[in-house]
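Visitor: Mind looking at a prediction? Sequence and model below.
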Amino acid sequence: MTDTVLEPATETAVADPLFQPITLRDLTLRNRISMSPMTRYFSPNGVPGEDVVSYYRRRAEAGVGLIVTEGVGIDHLTAVDDPAIPHMYGKAALEGWRRVTDAVHAAGGRIFPQLWHQGPLRDPARSSRPDLVGSRPSGHWGKAGHTSYGDAYVDAMRAPTQPIESVEITDIITAFASAARNAMEAGFDGVALHGGHGYLIDSFLWHETNHRTDRYGGDTSRRAAFAVEIVAAVRAEIGNAPIMFRFSQHKQQDYGARLGETPEELGALLMPLAQAGVDLFDASGRVFDRPAFEGSNLSLAGWAKKLTGKPSVAIGGIGLGNGLGETLSDSSETRPLDNLQAARDAIARNEFDMAGVGRAILNDPQWVERVRKRQPFVAFDRANLRRLA
């Protein structure tokens, strides 16, 4: 397979918008490339080991501006399913994360953990507690649509459960705050919150899964209340460190789902989060520069910035020629693609602020350095999905 070839490096590369620094509160990032979170399943009993340390260190050494870790479980019984997903509590796990942050900082990088509660998408069969179902705002898994999940899994998961009770909601908010405090003690530079893709925080935001009639459900602003309280609780624990918040229109339950049908609906959900303390919106789209709403060429990240006034990250297929779903299912060949000029142009015109890159950096630890030097990209190796390359 022939690699995609980029133009040779020139002096003009110094002015590349992707390689300009950006400051979030008191934290300055060396460039505009963010390594997106990617679940890896390489932390037995929730503890990241030396292979995880090396995995993140290699990306920092290659010049990633901001590393966002794989999803990290908070201290709640139904936070995550697979026992090899790392967590942000307990002495062993925090010592492991301290080794990660020390290694990243020694390489000149900056790193946030993505704090995670899977909510409706927790699979009891994969967990050490199969007797516990996932936490759901109203007991609904969500209306199944176009999804990468198999029919048997969907049929098992879509059965209604009991809605999450108010006392458990309070416990989960407290667990997010505790995890954020632990992250600061482990040396992280900020905190990322997973509020997209149909997981717990998103399931409160999404009308399809939140039918509550208490203060956590109802109109758009009430559906934002759970996420707002988490952000506020995290802000109280981490002081002036930045908070990053991932959101998405699409869901794992249905790639065609929409969090907001109009910019106004989306703004009603995002603006309270900005006011509560979010500094950077991580706009997870399936195609990073696809228009988010009819009648406008603005991407999802562009709308996040326009609606909130906060910096944003554009995510979705940067550096590759297909989507994540196609890569995971192997339904089409994943090939390197130089689609970076669109990201450069959008950053230069202030549409969004950073480019979030997942699979390309997972596949090649040196990807950012290749971009900086205008070197060829390497072929995509699907085996890297199953190892810490």
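Guide: On my side now, so go ahead.

Visitor: all contacts plus neighbour counts: C-alpha atoms, from now on.
Guide: Noted.

Visitor: quick one, helices of the stretch 51-200 of the chain?
Guide: Along the stretch 51-200 of the chain, the segments classed as helices by DSSP state H, counting those that start in this stretch run 91-106, 151-157, 166-185, 200-205.

Visitor: any idea which of these is most buried?
Guide: Among these, helix 200-205 has the highest mean neighbour count (mean count of other C-alpha atoms under 10 Å), at a mean of 29.

Visitor: what does it rub up against?
Guide: Outside of helix 200-205, the residues within contact range by C-alpha atoms under 8 Å, 6 or more residues apart in numbering are 117-121, 135-137, 194-196, 209-210, 216-217, 220, 223-224, 226-227, 247, 259, 269.

Visitor: next helix or strand past it?
Guide: helix 220-223 (DSSP states H and E).

Visitor: So for stretch 158-175, first residue to last residue, what's the gap.
Guide: By C-alpha to C-alpha, to the nearest Å, the extent of stretch 158-175 from end to end equals 26 Å.

Visitor: no, scratch that, I was asking about stretch 369-378
Guide: 12 Å.

Visitor: Also stretch 325-340?
Guide: Note: stretch 325-340 ends 21 Å apart using C-alpha to C-alpha.

Visitor: again, but for stretch 183-201
Guide: Separation of the first and last residues of stretch 183-201 by C-alpha to C-alpha is 19 Å.

Visitor: can you check stretch 77-91 too?
Guide: Using C-alpha to C-alpha, the two ends of stretch 77-91 sit 18 Å apart.

Visitor: residues of it that come out buried?
Guide: The neighbour-count check on stretch 77-91 (16 or more other C-alpha atoms under 10 Å) flags 78, 79, 80, 81, 82, 83, 84, 85, 86, 87, 88, 89 as buried.

Visitor: structure B:
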Amino acid sequence: MTPDLFAPLALGPLTLPHRIAMAPMTRARSTQPGNLPNEMMAAYYAQRAGAALIVSEATQISPQGQGYSFTPGIHTEEQVQGWRLVTRAVHRAGGRIVLQLWHVGRMSHPVFHGGSAPVAPSALAPDAQVWVVGEDGVGRMVDCPVPRALTVDEIQGIVGDFRRAAAHAMRAGFDGVEIHGANGYLVDQFLRTTSNHRDDAYGGSRANRIRFLLEVADAVAAEIGPERVGVRLAPFITARNMDCPDVIPTILSAAGELSRRGIAFLHLAEADWDDAPQVPDDFRAALREAFAGRIMVAGGYDAARAQALLDRGLIDLVAFGRPFIANPDLPDRLKDGLPLSAFDPSALFGGTERGYSDYPAAARA
């Protein structure tokens, strides 16, 4: 018997009431200065506590890990206290929430680093832009410069930053963490031959290119337990100069290693534009064989498409991103077949409650 989208699911120590998760979405509402989570963010997440699992917005593990304005951190005591507002609100509303741990690597700008270049596995520009708020208070997309290649000692320091961030997340009341290894950020940059030209233990062979991911996973799991750890990966997303011809076997190799470590879940970020390439069934089957934990997917799904993959045993959870913005009660709307509201794209990044926590739940007779 195949699981229904609305059937419960065990995920490590958590019991999820259904299979509809909330995907991580950058909204840039943290309090300045300090990139502090706040009451407005707590209200936003609590409104969406009906998700089976909330994966928080990407959260930088250190000042070096920041690449966009107003994104929250998890590296100061004030940030930990700010996140406690969020986790308490979500738990009071009956929800479950994990913190996405983030280091952007080369997806950044010197404005965040005292004028210094961002860091990366290799000194290769991403041909991409990040959102930066200027002194006039206006946010603009600006080009990412050529980054500086990390030393081995610096790499080990970043592994330590991930460990500390995981410890801070648990002190802040999160139910677990997700390591952001997708979408062209630092972990993903190590995985791909297009962004990693190193000739030391962190570059070249597949084993070397997955080394950083595994060291981060080991450090985080040692700190909080592998049953509370997930990893997000993006095998078929090629933007930001990330079109690596060896990425699929590399990710399958990493999945096998993460499975042996008892990591709780993998979260696949899939392309979500209208004519995006579909993930091949043979990859989904190979991933299921390689990884014994739960598999979550995100990227332009609807209930029918998610149920079809559940029916075939290829996934366990589906995460929705943008539909959760204007539909805080999304799981109930999907279950009852209610229409979905559209979100205001002009209010995605930065701002106030408008276009953030002011979307109502569906009216019911």
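Guide: Received the coordinates, thanks. Everything quoted here is computed from the prediction, not taken from an experiment.

Visitor: The counterpart of residue 35 of the second structure in the first structure - how many residues pack around it?
Guide: Alignment note (TM-score structural alignment): residue 35 of the second structure maps to residue 46 of the first structure. Applying other C-alpha atoms under 10 Å, we find 24 residues neighbouring residue 46 of the first structure.

Visitor: Report the contact partners of residue 46 of the first structure.
Guide: 83, 84, 85, 86, 87, 93.

Visitor: could you pull out the strands for the first structure?
Guide: For the first structure, strands defined by DSSP state E occupy the ranges 22-24, 27-29, 33-35, 66-73, 111-116, 191-194, 243-248, 280-284, 312-315, 354-357.

Visitor: In JSON lines: the ones you listed, plus mean neighbour count and distance to residue 383 of the first structure.
Guide: Below are these laid out as JSON lines (neighbours: other C-alpha atoms under 10 Å; distance: least, C-alpha to C-alpha, whole Å):
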{"stretch": "strand 22-24", "mean neighbour count": "15", "distance to residue 383 of the first structure": "34"}
{"stretch": "strand 27-29", "mean neighbour count": "16", "distance to residue 383 of the first structure": "31"}
{"stretch": "strand 33-35", "mean neighbour count": "25", "distance to residue 383 of the first structure": "19"}
{"stretch": "strand 66-73", "mean neighbour count": "24", "distance to residue 383 of the first structure": "18"}
{"stretch": "strand 111-116", "mean neighbour count": "26", "distance to residue 383 of the first structure": "24"}
{"stretch": "strand 191-194", "mean neighbour count": "26", "distance to residue 383 of the first structure": "26"}
{"stretch": "strand 243-248", "mean neighbour count": "25", "distance to residue 383 of the first structure": "27"}
{"stretch": "strand 280-284", "mean neighbour count": "26", "distance to residue 383 of the first structure": "24"}
{"stretch": "strand 312-315", "mean neighbour count": "30", "distance to residue 383 of the first structure": "23"}
{"stretch": "strand 354-357", "mean neighbour count": "28", "distance to residue 383 of the first structure": "18"}
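
Visitor: can you tell which of those is closest to residue 373 of the first structure?
Guide: Residue 373 of the first structure lies closest to strand 33-35 among these, at 14.4 Å (C-alpha to C-alpha).

Visitor: Mean deviation, that closest one versus the second structure?
Guide: When the second structure is overlaid, strand 33-35 of the first structure sits 1.0 Å from its aligned residues on average, using mean C-alpha distance after the TM-score superposition for the first structure.

Visitor: Can you give the distance of that strand from its chain's centre?
Guide: The chain centre lies 11 Å from the centre of strand 33-35 of the first structure; the measure is C-alpha atoms, centre = their mean, to the nearest Å.

Visitor: re earlier: just give me the closest of the contacts of residue 46 of the first structure to residue 156 of the first structure.
Guide: Among the contacts of residue 46 of the first structure, residue 83 lies closest to residue 156 of the first structure (C-alpha to C-alpha), at 20.5 Å.

Visitor: With adjacent residues omitted, what lies nearest to residue 351 of the first structure?
Guide: residue 302 (4.9 Å; C-alpha to C-alpha, 6 or more residues apart in numbering).

Visitor: Now do that neighbour against residue 309 of the first structure, distance only.
Guide: 10 Å.

Visitor: And for residue 235 of the first structure?
Guide: 18 Å.

Visitor: How about residue 84 of the first structure?
Guide: 38 Å.

Visitor: burial measure for the corresponding residue of the first structure for residue 329 of the second structure, as a count.
Guide: Aligned counterpart of residue 329 of the second structure in the first structure: residue 366 (TM-score structural alignment). By other C-alpha under 10 Å, 20 other residues sit near residue 366 of the first structure.

Visitor: ditto for the one 3 residues further on
Guide: As a burial measure, residue 369 of the first structure scores 15 neighbours (other C-alpha under 10 Å).

Visitor: can you check residue 36 of the second structure too?
Guide: Residue 36 of the second structure has 23 nearby residues by other C-alpha under 10 Å.

Visitor: residue contacts, it?
Guide: So residue 36 of the second structure contacts 30, 72, 73, 78, 79, 82, 83 (C-alpha under 8 Å, 6+ apart).

Visitor: Which residues are in contact with the fourth one?
Guide: What that stands for is residue 78 of the second structure. Contacts for residue 78 of the second structure (C-alpha under 8 Å, 6+ apart) come out as residue 36.

Visitor: ok, now how distant is it from residue 179 of the second structure?
Guide: Here residue 78 of the second structure is placed at a distance of 22 Å from residue 179 of the second structure (C-alpha to C-alpha).

Visitor: So between residue 235 and residue 309 of the first structure, which is more surrounded?
Guide: A direct count of neighbours by other C-alpha under 10 Å for residue 235 of the first structure and residue 309 places residue 235 higher, at 21 against 13.

Visitor: The second structure: which residue goes with that one?
Guide: Residue pairing (TM-score structural alignment): residue 235 of the first structure is matched to residue 221 of the second structure.

Visitor: Could you pull up the residues touching its match?
Guide: Shown in contact with residue 221 of the second structure (C-alpha under 8 Å, 6+ apart): 227, 228, 229, 263.

Visitor: so what's the last one closest to, chain neighbours aside?
Guide: Computed as C-alpha to C-alpha, 6+ apart, the closest residue to residue 263 of the second structure that is not its neighbour in sequence is residue 226, at 4.8 Å.

Visitor: Aligned counterpart of residue 18 of the second structure in the first structure, please.
Guide: Using TM-score structural alignment, residue 18 of the second structure lines up with residue 31 in the first structure.

Visitor: ok, now residue 163 of the second structure?
Guide: In the first structure, residue 163 of the second structure lands on residue 177 (TM-score structural alignment).
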